[in-house]
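>>> give me the fold of what follows.
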Amino acid sequence: MTPRDASDANDRTNGSRWSDLDRPPLNATGLRRALVREGGLWSSLDVVPETGSTNTDLVDRAAGLPEGAVLVAEAQRSARGRLDRVWTAPARSGLFFSVLLRPTEVPVDRWGWLPLLTGVAVATGLSRAAGVDTALKWPNDLLVRVGGEERKAGGILAERAGTDGVVIGIGLNVTLRENELPVPTAGSLALAGAANTDRDPLLRAVLRSLEHWYGTWRAAGGDPAVSGLQETYAAGCATLGRTVRAELPGDRSLVGEAVAVDGDGRLVLATDEGVRQPVGAGDIVHLRPA
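Sure, this is the predicted structure:
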């Protein structure tokens, strides 16, 4: 038994702060048995009770790890989202994990598709495993509907790791209750009426979906059209067809209708002046329903 498995076993039997019968610990041994296999993408899978940030940990350790390392935390103290936003959630209420990818056969200028690819993989994996409808907000938020309202249930953060690696972090609220929401616009799979909130099969489904999409994209040389990624992302993107405000670097903003996601993964806005402006970085605010 490894130290991480022993920790899980002790938590089951001792009255620790991790004890929540509605939120059992992940089965690290079972997850490794299901996902880590010869010829597959996932080379290792570790589950830790708590850490600051799985992304920070994996970036720091990336130099000594092969592609496909997966680090999962039952709780994070310093989880980060895009634009240095803080991500908070009770222990074992969601899936908080990072993966190390090394897409060396893909041109670097196409690596910007990785967060969007991950969004597609998470959404398609959850549609099968959780039985809940999800949508993607450009570039990397996962949305669910709670009481008819659109709410954020997950987010994705990609960070470079050395010269040939990318660490992608995924945070997903699974059993978060209404009184535990950090902000009113947050949601969870449970609040959205998911048919399954067992985190083990959900994590397996998401990682298998990510392996599939990453393999397809990589085999196509990172081409988003040939791999089907661009079309699939657009089909599931809740941002397209809406009037949005893009909060841009340098305290600038741009309002327009989101009309496309281009070949570089940028959101294309059509402004009132008749200009089509691609946006590659910034925060997007949905101003009206599609």
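>>> CA only for contacts and neighbour counts going forward, please
OK.
>>> quick one: the helices in the protein, in order.
Using DSSP state H, the helices found in the chain span residues 3-13, 28-35, 54-61, 114-129, 199-219, 229-235.
>>> the closest residue to Val86 other than its chain neighbours and Ala281, how far apart?
Using Cα to Cα, 6 or more residues apart in numbering and skipping residues adjacent in sequence, the residue nearest Val86 is Arg80, 4.8 Å away. Computed with Cα to Cα, to the nearest Å, the distance linking Arg80 and Ala281 is 17 Å.
>>> then Gly155?
Gly155 is 16 Å from Ala281, where distance means Cα to Cα.
>>> the more surrounded of these two?
Remark: of Gly155 and Ala281, Gly155 carries more neighbours, 26 against 13, as counted by other Cα atoms under 10 Å.
>>> pretty sure that one is touching Gly81, no?
Yes. Here Gly155 lies in contact with Gly81, judged by Cα atoms under 8 Å, at a distance of 6.8 Å.
>>> coming back round to it: out of the helices of the chain, which is closest to Ala75?
Closest of these to Ala75 is helix 54-61, at 9.6 Å (criterion: Cα to Cα).
>>> gap between that closest one and the chain center?
16 Å (Cα atoms, centre = their mean, to the nearest Å).
>>> tell me the buried residues in the longest strand seen in the chain?
Ranked by residue count under DSSP state E, the longest strand found in the chain is strand 149-161. Residues of strand 149-161 classed as buried by neighbour count (16 or more other Cα atoms under 10 Å): 150-158, 160-161.
>>> could you also give me the structure for this next sequence, so I can compare it with the first?
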Amino acid sequence: MTPQPPENQDKDHSGAGAGGRWSDLERPPLNRTALRRALLRPGSLWTDVDVVPATGSTNTDLAARAAAGGLAEGAVLVAEEQSAARGRLDRRWSAPPRSGLFFSFYLTPRVPVERWGWLPLLAGVATASAVARTAGVDTALKWPNDLLVTVGDEERKAGGILAERAGDGVVIGIGLNISLRADELPVPGAGSLALAGAGVTDRDPVLRAVLRSVEDWYGQWSAADGDAAACRLQDAYAAGCATLGRTVRAELPGDRELRGEAVAIDGDGRLVLATEEGMQRPVGAGDIVHLRPAPEA
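Reported below is the predicted structural model:
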């Protein structure tokens, strides 16, 4: 979907009636003008912020613009609702309008391309720290790209990250459930910040905090030429990773699987498993299933 001109966009978000500004007082629309004022400042990573009422996928939209050429680094696209949102392994998910944050941004890293694999992990660290700081909810990372919260005594997925090559750079999409109620969850194992007891469910400050956190971590990572150890990104991810210390099953491409204890995140962002045979095996791609609860702190 092509982003609307600002004058039409503002009208869509502030008008009365279905889809209008006051159609759901518990879930007001994002304030595009305020977001742009807060984020588009001289020297900032962010160069443009668009907010659209609905689209299929913000990742798909930005990737198409990048492929067509002329998309500047730091472009951000936010949708109040997505109808064809995608996760890893082309999984689909949906949520009620304005119940979460659904957004993508475009980066053109000037670091060795073999280090670009750290970008979704960087986005995870940035998002988890921003949510903890702004909403007061501890958010853990499930390797490689899930965001976990605790609802009651149960660990649940509240968000995810998807990175895709596009044009000369990478589009990174983030989906985060904010105000979903129990009867709105897409699957029983899902969660939201509200269900986890968030002190803040206003999406504007959460989105600003996440983007500022991404900007900060991306600046440090870029200054270190993409060296995740030198900028302490590797340590930060490991510290917040709920997968480490657990027995897991890695479902690998080609219908293969590997079981072992997750013991480390290596310099390439891969999950290292210690197998029963005494081998340490790095996993660079695959679906991870937690088989054993996290160790007691």
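>>> if we can go back for a sec, give me whichever of the helices of structure 1 is most buried.
helix 114-129 (a mean of 23; mean count of other Cα atoms under 10 Å).
>>> could you measure from Pro186 of structure 2 over to Glu261 of structure 2?
For Pro186 of structure 2, the distance to Glu261 of structure 2 - Cα to Cα - is 30 Å.
>>> between those two, who's got more neighbours?
Using other Cα under 10 Å, the more surrounded residue of Pro186 of structure 2 and Glu261 is Glu261, with 22 against 14.
>>> who touches Leu126 of structure 1 in this structure?
When contacts are counted by Cα atoms under 8 Å, 6 or more residues apart in numbering, Leu126 of structure 1 touches 132, 134, 202, 205-206.
>>> just the strands in structure 2 please.
All strands of structure 2, identified by DSSP E, fall at 48-52, 75-79, 85-86, 92-93, 100-107, 140-142, 146-151, 154-166, 169-177, 247-252, 256-265, 271-274, 280-283, 287-290.
>>> nearest to Arg27 of structure 2, of these?
Nearest to Arg27 of structure 2, of all those, is strand 100-107, at 9.1 Å by Cα to Cα.
>>> the residue nearest the centre of structure 2: what's its closest spatial neighbour, skipping adjacent residues?
In structure 2, the residue lying closest to the centroid (Cα atoms, centre = their mean) is Ile174, at 3.0 Å. Sequence neighbours aside, Ile161 is the residue nearest to Ile174 of structure 2 in space, at 4.7 Å (criterion: Cα to Cα, 6+ apart).
>>> equivalent analysis for Val171 of structure 2, please.
Tyr106 (4.6 Å).
>>> now swap in Gly159 of structure 2 and tell me
Leu176 (4.2 Å).
>>> these two touch, right, that neighbour and Gly160?
Yes. Leu176 of structure 2 is within contact range of Gly160, at 6.8 Å (criterion: Cα under 8 Å).
>>> ok, back up a step: need the strands of structure 2 in JSON lines (columns: distance to Asp61 of structure 2).
What follows is the strands of structure 2, written out as JSON lines (distance: least, Cα to Cα, whole Å):
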{"stretch": "strand 48-52", "distance to Asp61 of structure 2": "11"}
{"stretch": "strand 75-79", "distance to Asp61 of structure 2": "8"}
{"stretch": "strand 85-86", "distance to Asp61 of structure 2": "11"}
{"stretch": "strand 92-93", "distance to Asp61 of structure 2": "16"}
{"stretch": "strand 100-107", "distance to Asp61 of structure 2": "9"}
{"stretch": "strand 140-142", "distance to Asp61 of structure 2": "26"}
{"stretch": "strand 146-151", "distance to Asp61 of structure 2": "22"}
{"stretch": "strand 154-166", "distance to Asp61 of structure 2": "11"}
{"stretch": "strand 169-177", "distance to Asp61 of structure 2": "10"}
{"stretch": "strand 247-252", "distance to Asp61 of structure 2": "29"}
{"stretch": "strand 256-265", "distance to Asp61 of structure 2": "32"}
{"stretch": "strand 271-274", "distance to Asp61 of structure 2": "31"}
{"stretch": "strand 280-283", "distance to Asp61 of structure 2": "30"}
{"stretch": "strand 287-290", "distance to Asp61 of structure 2": "26"}
